[in-house]
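In: Need a 3D model of the sequence below.
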Amino acid sequence: MPRIELSSGPIDYQDTGGDGPVLVFGHGMPMNETQWRKVVPLLDGYRRVLPTLPLGGHRLPMNPDADLSQRGVARLLGEFIEQLGLDEVTLVLNDWGGGQFLVSEGRAQRLARLVLVACEAFDNFPPGPAAKAMAQACRVPGGVWLLTRLMRIPAFRRNRGGYGGMSLRGIPDEILDDWFAPATRSKAIRKDLAKFATGAPDRRTLLDWSERLREFDRPVLVVWATEDRLMPRQHGPRLAELYPQGRLVEIADSSTLVPEDQPGRLADVLTEFLVQTGAEPVRHAG
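Out: Predicted coordinates for the structure are as follows:
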């Protein structure tokens, strides 16, 4: 897997290459690029770039002084896009919504459009009671270590109030094991995870940042899941109205991880949006 050294540390990423329009995919905590494993193969004709961000599923620790707050990770994502020389990027987010802060941070020049799939928004950072409880646990010494041990217990990992509720189909055990493996084995990565999990600002700051999103005058597709337990149903239309060129599509029979529950439907909706907004896939003869 390719790796790039950024100001905060190393970032692994996948890159399909090609000369099609560029799609950059963000993921949730403590997930990695496999969150999109069902969708990426359905988007032939696009260059698909999937960084593994330092949200706890990253394989190498970041620098000890790395800013892994919501703002810090958003800036790091912007630096990643810049260092790879990517332009006219479509940024696709699911679960983690902090990539939107590239707009409020004034770092969205390389973005041509946004796709927000059942993600954190407004003051819903972290999302839902379980994630907020997890963030509080991460403030306690040994809290992340305990979480990684609890995730080995089937009843805990499948609890509908936590990761078990993020997918109606159920996240395969081998995928969850992979997501939690780095924090399970590395104290340094547990520290990174704790920094991110506790790195959301207060409610007033989050809402102030959200107001700045109105400045993004390029196309935005908001895809919301009708059976999501973590992202409030009303946030979908509210987000679509916030962005000047926002549009909303709701996907039924799905929870937060739409790429897990409805990958085909999501790929169709995404492709339609891309084509309608001038990002045609590149088709090669033969």
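
In: going forward, measure contacts between C-alpha atoms and count neighbours the same way
Out: Fine.

In: Which stretches in the stretch 51-200 of the chain count as strands?
Out: 89-95, 111-119 (DSSP state E, counting those that start in this stretch).

In: which stretch among these comes nearest residue 131?
Out: Between residue 131 and those, the shortest separation by CA to CA is 11.4 Å, and it involves strand 89-95.

In: what's that closest one in contact with?
Out: Residues from elsewhere that reach strand 89-95 (CA atoms under 8 Å, 6 or more residues apart in numbering): 21-28, 99, 110-120, 256-258.

In: And stretch 17-34, by the same measure?
Out: 13-14, 35-36, 45-53, 55-58, 86-96, 99, 175, 179-180, 193, 279-282.

In: how about this one, so we can line them up?
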Amino acid sequence: MQRRQFIQLGAAALAAGVAGACAPLATTRRGLAGTASDAPLDAAAYRALRRYAQTPFGRIAYVERGRGPAAVFLHGAPLNGYQWRGALDRLSAYRRCIALDFMGLGYSEVPEHQALDAHAQTAMLAATLDRLGADQVDIVASDSGGAVAQLFLIRHPKRVRSLLLTNCDVEPDSPPPKIQPVLDMARAGTLADATAEWLTDKPKARATFGAAVFADPSRFADETIDYYVTPLVATPLRRAQYHAFHVALSPNPLVGIEAELKRSQVPVRIVWGAADDIFDQGDAEYLDRTFPNSQGIRRVPRAKLFFQEEFPEVIAEEARRLWGA
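Out: The predicted model follows:
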């Protein structure tokens, strides 16, 4: 029954969890490793760029591309920084783009008893940016990464130049009700086994998870599935942390932050997938009326929760407009 519930209900919910000018830099950009980084990123290229920042929380995996003012990209669950590869391709001419992997997801390596809730992730983000010498950042965030973005903003308001939020947690909707079956599986210790099936049954991954979060699940490529799932189930510790990440999504980490968000003067743009049924469509209006310096909402037709992978040009267009404001 647990497995059947995951296929029918949980796959959709598994997706949810948790001021500079826009003039281009030099035509030839350099990645962190010192090699040319103009080519589009596929899984192999992204893996080759992966580095680790040693922090008090552990070794935090990240990819860095481009130069100039820093921009950090915060992913959703059960994804990792690879979610933003298309945006990095398009924006590294304008920013030093940093996409990190949250603790308990992706390729970051943290100790067994490390807390994985949104507050701990926020502290980890600050420590990682310190380690990378990124004092101020533009933030682009999705899903549970949006909760971390909001917490980072209220804790470190002077470090945030702008905030671009896509479908994500908000105080009245965190975690969204539709992910409850996934949280139940995490508590029962069955989520990792169900997710691991995607490695050997890619059509199931596309028919369940892919159909829930992509407008065209056929574009959920085999190499993408491998890159996302492999670290989640690689060892007993990683499986336990994958469960712990989801368990830590509840209780709501955003309780009480609305008043502080209403005092923020940071420019905010909301870009919302109009076909997403995991986060309520009204959540976009909530963000728009909460942030005093909201630049409004753009709704993306057909787009579901993780449209950032399918329509990276939308992210790039909106980020450039926001950064140039």
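
In: what's the TM between chain one and chain two?
Out: Aligned and superposed, the two chains score 0.86 in TM-score terms (TM-score structural alignment, normalised by the length of the first structure); 269 aligned residues with a CA RMSD of 2.0 Å.

In: follow-up on the earlier one: quick check: PyMOL command selecting the buried ones in the contacts of stretch 17-34 of the first structure.
Out: Selection of buried members from these for PyMOL, criterion 16 or more other CA atoms under 10 Å:
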select buried, resi 13+35+36+45+46+47+48+49+50+51+52+53+55+56+57+58+86+89+90+91+92+93+94+95+96+99+179+180+193+279+280+281
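
In: Sitting in helices, which of the contacts of stretch 17-34 of the first structure do you find?
Out: Using DSSP state H, the subset of the contacts of stretch 17-34 of the first structure located in helices is 175, 179-180, 193.

In: mean shift of the helix ranked longest in the second structure relative to the first structure?
Out: Among the segments of the second structure that qualify as a helix by DSSP H, the longest is helix 118-131. Superposed on the first structure, helix 118-131 of the second structure shows a mean distance of 1.5 Å to its aligned residues (mean CA distance after the TM-score superposition for the first structure).

In: And that helix, what does it pack against?
Out: Applying 3 or more CA pairs under 8 Å, 6 or more residues apart in numbering; DSSP states H and E, one finds that helix 118-131 of the second structure makes contact with strand 51-55, helix 144-155.

In: Give the buried residues for the longest one.
Out: It refers to helix 144-155 of the second structure. Neighbour-count burial for helix 144-155 of the second structure flags 144-154 (criterion: 16+ other CA under 10 Å).

In: Closest to residue 185 of the second structure out of those?
Out: Using CA to CA, those come closest to residue 185 of the second structure at residue 144, 17.8 Å.

In: do you know how far that closest one is from residue 150 of the second structure?
Out: To residue 150 of the second structure, residue 144 of the second structure is 10 Å away according to CA to CA, to the nearest Å.

In: Quick check: neighbours shared by the two?
Out: Joint contacts of residue 144 of the second structure and residue 150 (CA under 8 Å, 6+ apart) do not exist.

In: What number of residues are in the vicinity of residue 109 of the first structure?
Out: The burial count assigned to residue 109 of the first structure is 14, neighbours taken as other CA atoms under 10 Å.

In: aligned partner of it in the second structure?
Out: Counting by TM-score structural alignment, residue 109 of the first structure lines up with residue 158 in the second structure.

In: Residue 71 of the first structure too?
Out: Matched across to the second structure, residue 71 of the first structure falls on residue 119, judged by TM-score structural alignment.
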